[in-house]
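A.B. asks: Sequence and predicted structure, then a few things I'm wondering about:
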Amino acid sequence: MEPLLLSFYNLSAPLINQKLISEQLNISQKHLARSLKRWQAHQFLSYTSGRGRGHMTEIEWHLNIDHLYFQKVTTAFKREPLDEVVHYLTWKWSESSKQSLLLQANQLLGIDRKESDKLIIKKRYAPLTLNPLETRDINSFNILSNIYDTLVAYKDGTYHYKIAHRIDVTETEAIIYLRKNIQFHDGQIVTAEDVCHCLQTAQSSVHMHGLLHCINSIEIINPHQMKMTYTECPYLLDILCTLNLSIYKVENGRYIGTGPFYIDKNTETYSLLKAFDYYYGYRPFLDEVEMLYIPEQTYDEFSLQSNGQYAPYTVRDGFYYMLSLRNNHLTNAQQETIHYIMQTYLRQTTERKNIAKSAPAVLSYSRYFRHQPELLENFTVRFVYPSYIRKLMNDVKHLLKRYNIQVELIPVTIDDALHSQLDYKGDYYIHGAFLNGAEHYEYFSFLFQNNATQYHLFAQYPRLTTIYHHYLKSPVSRWSRLNRIVDRELERRHLLIPLFNNQKTVYIPHNLRNARIVLHGFYNWSEVYIE
């Protein structure tokens, strides 16, 4: 079976424009022309090419490809393991075939071939990476937080030791004592050498240098003890809490952690996590967590082997913001106009369910003072944005058009959006973010250890350099007050503008107990149990 043939079947009409169809299929015209010849040779169809530019190609189908493939996939669902056939759900089916296949997949989810307690989760997106150092997106954090552990964790306003047994901290150095007999998922014992290697790798990583530039040295004292020296690093414990600094190792291209679950299988459409029997904490009650990645899935859906009732939960899932780029060409009055319209009306006019109607905020205690300025017309604004929010940007374009403001949209790849300095010729960059863990530190990291915000904000607001050093010379207990001042000042200057709070709805089975829906939708899979 060939996914391109199915996509073409469900896109094409008796008369087609090869240029337009090839663009819709995301292939070249030469690729389409070669495929048409091959499909005709296999007697799937007959075609007659139009002569000259703009002429239409006639298509005559000899087989109903959608029905033929549907029958084959239905047979595969009955004979093969679900994880080997679930990728067919991502193909471009007709609506009726797609719904029927989804129904069959749902029914199969209720069949457990083993005596185990399994949680099945249907999600829209797979994790972008399994490398903790490169993790920036919320989907990857969601899964990796159950696979890896850090030296320290921040929970309910308190620091808790994890892989570290104790950390003695002074102004210039920290002595880290490791718990004994903690095992990696391959059975090897974690030593100071492993932890030192992780931290030194992070130091040299292009993704993490801003986070660790204050660290001067990392030394091994003995197999369960190490020393770190640093300059102006009042936030050391907060750094060690970040998932990016999880303790892991790489063997034959596989990432191996120490968390309550390990990865048994992982593909673009399917992941299977299994409980780690030798976890140094409490062994999870759940034996397996199975995740299916389905592009049409609009919300995270949890299920167990036995069918039952579900309860919906709506949780805050970060926020979206508008960052003024360093080459912003708008006047102050034009920036004020864009600021007011986007922040006031976008969340009210869009029909997207992930957008909360409440006032947007970066911090949980953000307060902004607003007044309606004189709204200007007849100018153009340029927005840079990650390509996966294309539909949201169309809403932005329609909104500003009502106020006679022209919009130029500049999409970038997900990788550029997460890792680059975004040195693009635009006025604003729109993106989502989330502050996980200790908010006082996460906001500091968002501003000063993020390539995009560092690159653009410091150029437009030089006083941030002085503010940065003020953070470093202040105890962490005072950072919340600093955060409020900086947050309000950046918003007042039209430099960093919160647009809306993102939210998501998850459906949890009633008999799944102790499920804790926490900030950004992270789930405590290692603590839940089935009634």
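C.D. replies: Cool, the structure landed.

A.B. asks: C-alpha only now, for contacts and for neighbours.
C.D. replies: Fine.

A.B. asks: Tell me who's in contact with L237.
C.D. replies: Applying C-alpha atoms under 8 Å, 6 or more residues apart in numbering to L237 gives the contacts V152, Y159.

A.B. asks: Which helix or which strand is home to it?
C.D. replies: Using DSSP states H and E, L237 sits within helix 236-241.

A.B. asks: For the longest helix that the chain contains, buried residues please.
C.D. replies: Secondary structure assigned by DSSP state H gives helix 332-349 as the longest helix of the chain. The neighbour-count check on helix 332-349 (16 or more other C-alpha atoms under 10 Å) flags 334-348 as buried.

A.B. asks: Now flag whichever of these is closest to K72.
C.D. replies: R347 (44.3 Å; C-alpha to C-alpha).

A.B. asks: I figured that closest one hits P498, correct?
C.D. replies: No. Applying C-alpha atoms under 8 Å as the test, R347 and P498 come out as separate, 11.0 Å apart.

A.B. asks: can you pull the contacts of the spatially most central residue of the chain?
C.D. replies: Centroid check for the chain by C-alpha atoms, centre = their mean gives D137 as the closest residue, at 2.7 Å. Going by C-alpha under 8 Å, 6+ apart, D137 touches P127, L128, L418.

A.B. asks: Included below, for side-by-side comparison, is a second structure:
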Amino acid sequence: MSTFRGNDMNAKLVAIYRYALQADKMDVTLRQAVEVVGYSEKQVKRDIKAWEAMGWVTYQAGKGRGHESMLRFQSDFDETLQAWVVTSFSEATMAQAAKWLEWDWPPALRELIQARIWNRFGFEQTEEDRFIFPRTRTLESLDPLDIHIAMEASLSRHVFDRLFEWDGTTVQPSLAHHMEETPFGFRCYIRKGITFHNGMTLTGKDVVYSLSRLLARGKQVWLFAPIDRVDSPAPYVVDLYTKAHRAYIERLLAQTPASVTYEGAEGIVGTGPFKLEKQSDDVVRLRAFERGLRPRPSLDVVEFVTFSEADHAKWSARDDHSVVKWIAEAGARYLMFNLQHSWLKEDMATRRAIQRAIDKQAVVDLGGERHQVAHGFFPETSRPISLAEPSESSKRPLRLLHLPFDVATEDAALVASQLRAAGFTVETETYALSCLLQEETLRRADLILCGEMMSEDLDLAFLAFLTSELSLVGKLVAHETDLRTMMDRYRQTDMSAWPMLHREVERYLTEAALVIPLYHVERERSFPSFLGDVPVDIFGHPRYDQLWIRPSV
């Protein structure tokens, strides 16, 4: 009878066992074992000695030519492995379980493991109320200055506060309880008694540090340029030196980059309803903060565990995902011309030929999340814009980059086929989302398929989209002087008239063939039934500070 000690079980042994089962055997040659695990013979032999000591396998060295060394599993090894799964997965953290799920398990055991993991997702009520949720990639950054991905933006707003908050229609006081006009700009009065997650008291100096850091190192230089400098003449007073009007400044200070963070712990310590307790490639853990500005969340812990795309898809397809919400995104999926590194930047005729070659309706007809044809980036006001008459264009080869996800791959395949039908030579490649803005990625692209999901404040989100270093469009149109001249008009125009400027800018983007909006998105998000009528933000992520577990009494 083999003994059981979980620490000695590893991915190599499991992979070799699966290989043996597939061959309908209980033994494999040493050569086969080495090929299966991809390690050296010396390393595998070292492992075999440990497995032999556990009573899991026996090993017989080959003697003489034609006699291979053999590894044989004990007859009760399947029971041993199942016992390890039951015991280890019940005691392991979710991060450990996620790592073990990556092993090359026999199919039946893998289904058992998945069921045990999935049953632990959702609300867990022990000595504290915990919410565990899977995610499919490593968190990039929660530093407010670096955020350009929806999930990070959603989590960041749970960790950090701002001087003001935008509720979708109006600006509400937050860390600042009052703001008044002055000859130099505006004076903000900071609430007293607010503490950071590290226990330090928030004062005007912390606000000055955060905003000064934004002005010096932020990626949205154009958007925040109207603020000349920031000062704190008293502990709970902050002066903003600017000539911009009040409505603009209040909404500007409600943006994610204007979040207040603690010096030396940027992107980690804030004053929001959750504090960042752990961040690694495997897990992100948020814990409710007791002494923040906003009400203490009902949940004690929110934890995100990294799983593969395939495992996440299986979890999302489970029968208990009966709560369905349709999230209509502000923004669009679009095709961007590489206006910095591609030959297309000097060839407007070819860019226009590419415009005319693309059948947007055919892309929408692929179905799924593709909701309606886009002519701009505001779904409610999306209207066709006339294209220039065709002229002679180049047929030089084009390289089209897209994300490696199914929807993006389908979009790229159809766009490439439409361009080939128009006489272009097109090759497609993928890029990683984390590498999109890197020079190495941009230098190999002529066309890039991407998407923009705008935040609650659509007006400022659109301006950031066109000017921010964290936006693909903003990065690639930075040298378009005519566009920048149009953008400068926003600063001289009352915000009530901005929608008219938005339409003018969208028309220019099309007429100058800088970017091709393809379609607007409406995504189906399914949630486990235990969440009930879960509140979601504009990005389609739950508002974790509003979730709660009904006590079992």
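C.D. replies: In hand now; what should we look at? Note that this is a predicted model, so its numbers are computed, not measured.

A.B. asks: Quick TM-score on the pair, please.
C.D. replies: Here the superposed chains carry a TM-score of 0.79, computed using TM-score structural alignment, normalised by the length of the first structure; 501 aligned residues with a C-alpha RMSD of 4.3 Å.

A.B. asks: Now do the strands in the stretch 101-250 of the first structure.
C.D. replies: Shown for the stretch 101-250 of the first structure, the strands assigned by DSSP state E, counting those that start in this stretch span residues 118-123, 152-155, 158-161, 164-169, 173-178, 215-222, 225-230, 249-251.

A.B. asks: which stretch among those strands comes nearest T242 of the first structure?
C.D. replies: Here strand 152-155 is closest among those (C-alpha to C-alpha), at 7.9 Å.

A.B. asks: contacting residues around that closest one?
C.D. replies: 159-164, 237-238, 240-242, 437-438.

A.B. asks: Got a ChimeraX select line for the buried ones in those?
C.D. replies: Buried subset of the contacts of strand 152-155 of the first structure, written as a ChimeraX selection, criterion 16+ other C-alpha under 10 Å:
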select :160,161,162,163,164,237,238,240,241,242,437,438
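
A.B. asks: which one of the contacts of strand 152-155 of the first structure is nearest N502 of the first structure?
C.D. replies: G437 (17.3 Å).

A.B. asks: ok, and the closest non-adjacent residue to the counterpart of the closest one in the second structure?
C.D. replies: Using TM-score structural alignment, the partner of G437 of the first structure in the second structure is E456. Distance criterion C-alpha to C-alpha, 6 or more residues apart in numbering; nearest residue to E456 of the second structure, sequence neighbours excluded, is G168 at 5.6 Å.

A.B. asks: Map that neighbour onto the first structure.
C.D. replies: Match for G168 of the second structure (TM-score structural alignment): D156.

A.B. asks: cool, A254 of the second structure as well?
C.D. replies: Under the alignment (TM-score structural alignment), A254 of the second structure pairs with C241 in the first structure.

A.B. asks: Quick check: its match vs L68 of the first structure, distance?
C.D. replies: 52 Å (C-alpha to C-alpha, to the nearest Å).

A.B. asks: For the contacts of D137 of the first structure, which ones persist in the second structure?
C.D. replies: Nothing carries over to the second structure from these, by both residues aligned by TM-score structural alignment, their matches' C-alpha atoms under 8 Å.

A.B. asks: Tell me the one among these nearest to R179 of the first structure.
C.D. replies: Looking across the contacts of D137 of the first structure and measuring by C-alpha to C-alpha, the closest to R179 of the first structure is P127, at 29.7 Å.

A.B. asks: thinking again about what came up before, what's the burial count for the residue nearest to E456 of the second structure?
C.D. replies: Per other C-alpha atoms under 10 Å, the neighbour tally for G168 of the second structure reads 11.
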